[in-house]
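Colleague: take this sequence and fold it.
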Amino acid sequence: MSKPSIALFDYGSGNLRSAFRALERAGGQVELTGDLDAARRADGLVVPGVGAFAACMAGIAGHGLDGVVRERAAAGAPVLGICVGEQVLFEEGIEHGVETAGIGVFEGRVDRLVADRVPHMGWNTVEAAEGMRLFAGIDPAERFYFVHSYAAKTPPPGAAVATAVHGEPFVAAVERGPVSATQFHPEKSGDAGRALLTNWIEGLR
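Modeller: Below is the predicted model of the structure:
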């Protein structure tokens, strides 16, 4: 059986090397690309992201990736967002009082975590909604690796959501239709992260 094709999109932000290796180990045929046609035709599209919401959106919009993500979501073609790649799927992000429009696949906004210590950096458990594909077969006690200061805090309507707590509850992962996303870094999350990526890739077949 051939491996599902995955376009890991390079728009100038993201932990691309480790994400590429992790997706390959999880069973994908991965192409690191900045080509929109490759992003359209792949079985799965991965949107990575590190750093600031506004900077990531500038790169995404500058490459035209926002339109492709919306096209795929409307067509039922799978998309996976990672870290800030999850955040930009929401309607807007607010950083230092500045609002930046996101891709808008999910309703809601991304805002700064209210916690004694920010950023939220390190390992944390998540509580996944029953039946989430990403977490199939993964022990609820498993921990995933987070590095972020901002997060979505309100689940989008009709979505299956996994939550974590750092000072307050936030959206740690979300699934709705063909679009999935994680606030944590599965590529840095050891065996649990590999199992999650394998679950997503198996859903591409």
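Colleague: from here on, contacts and neighbour counts on C-alpha atoms
Modeller: Will do.
Colleague: mind checking the SS state of residue 164?
Modeller: Using DSSP: H, G, I helix; E, B strand; the rest coil, the secondary structure recorded for residue 164 is strand.
Colleague: now the other sequence, so there's something to compare against:
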Amino acid sequence: MIGIVDYGVGNLNSVQNALNSMNIKSIISSSAQEISKCRSIIVPGVGAFPDAMENMKNSGLDKVIKEAAKEGKPILGICLGMQLFFEESDEVEKCQGLGLLKGNIIKLEGSIKIPHMGWNSLSFETPSPLLSGIEENQYVYFVHSYYAVNCEDGIINAYSTYEKKIPAIVSRGNIFGMQFHPEKSGEFGQKLLKNFVEVI
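Modeller: Alright, predicted model coming up:
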């Protein structure tokens, strides 16, 4: 069973619908106890980093996710969910993340349109089980205004170029993250989610 974490921000139903279409069982829950019993965890997210972390701490979900990471359970973060895995974010105010990956989250700036919203292709950097059987330069759907920088060596599996290099898929061990929305990225996104399930 995959536990989809409900911490008050996120596109929960669309993630579950994507899993349902592949006949993969999941539950949506805000209960730390329920999520702790799941074999794997997905942390979705749309919203502000500080609000997300506050909600997680108030519900005890932050501790559950950290413990699951130590136990080796496969964990996937999507969009804001991926950003929460890093050490710190500048969004709204300086805020500590879950610290599962080294790096920090900063605002997208430049001549580009912000938020970064739409389809961009992926370039591969470091092998990952998520990219098994997948060809490079496939398009995925992004919606974000912040991105990861100062990432530890070897964790960027794929990136997109939007004036800047945007880490799009990151992983270390049992921790996986996607800055884009696989559940909104058509057949290619479904394949990425299927590859995550196969890791489980």
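Colleague: where does the top strand by length along the first structure end up in the second structure?
Modeller: Using DSSP state E to define each element, the first structure has its longest strand at strand 168-176. With TM-score structural alignment applied, strand 168-176 of the first structure matches the range 164-172 in the second structure.
Colleague: quote the end-to-end distance of stretch 13-30 of the first structure.
Modeller: 17 Å (CA to CA, to the nearest Å).
Colleague: sorry, wrong one. I was asking about stretch 183-193 of the first structure.
Modeller: Start-to-end, stretch 183-193 of the first structure (CA to CA) is 12 Å.
Colleague: same deal with stretch 147-154 of the first structure?
Modeller: The straight-line separation of the ends of stretch 147-154 of the first structure (CA to CA) is 19 Å.
Colleague: pull up the aligned stretch in the second structure for that stretch.
Modeller: Using TM-score structural alignment, stretch 147-154 of the first structure pairs with 143-150 in the second structure.
Colleague: contacts for that stretch, please.
Modeller: 79, 83, 86, 91, 102-108, 114-118, 166-167, 179-181 (CA atoms under 8 Å, 6 or more residues apart in numbering).
Colleague: and stretch 56-69 of the second structure, which stretch of the first structure?
Modeller: Under TM-score structural alignment, the match for stretch 56-69 of the second structure is residues 60-73.
Colleague: just give me how far the matching stretch sits from the chain centre.
Modeller: Relative to the mean C-alpha coordinate of its chain, stretch 60-73 of the first structure is positioned 14 Å out (CA atoms, centre = their mean, to the nearest Å).
Colleague: stretch 80-100 of the first structure too?
Modeller: That offset, for stretch 80-100 of the first structure, works out to 11 Å (CA atoms, centre = their mean).
Colleague: quick check: buried residues in that stretch?
Modeller: 80-95, 100 (16 or more other CA atoms under 10 Å).
Colleague: inside helices: which ones of these?
Modeller: If you go by DSSP state H, these have 84-87 in helices.
Colleague: where does the longest helix along the first structure end up in the second structure?
Modeller: Determined from DSSP H, the single longest helix within the first structure is helix 190-202. The alignment of helix 190-202 of the first structure onto the second structure (TM-score structural alignment) covers residues 186-198.
Colleague: ok, and what's touching that stretch?
Modeller: The contact list for stretch 186-198 of the second structure, computed with CA under 8 Å, 6+ apart, reads 18-19, 22, 76, 129-132, 138-140, 181-183.
Colleague: make it 6 Å
Modeller: 130, 182-183 (CA atoms under 6 Å, 6 or more residues apart in numbering).
Colleague: need those residues in TSV with neighbour count, distance to residue 42 of the second structure and secondary structure, can you?
Modeller: Putting the contacts of stretch 186-198 of the second structure into TSV (neighbours: other CA atoms under 10 Å; distance: CA to CA, whole Å; DSSP: H, G, I helix; E, B strand; the rest coil) gives the following:
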residue	neighbour count	distance to residue 42 of the second structure	secondary structure
130	23	14	helix
182	23	12	helix
183	24	12	helix
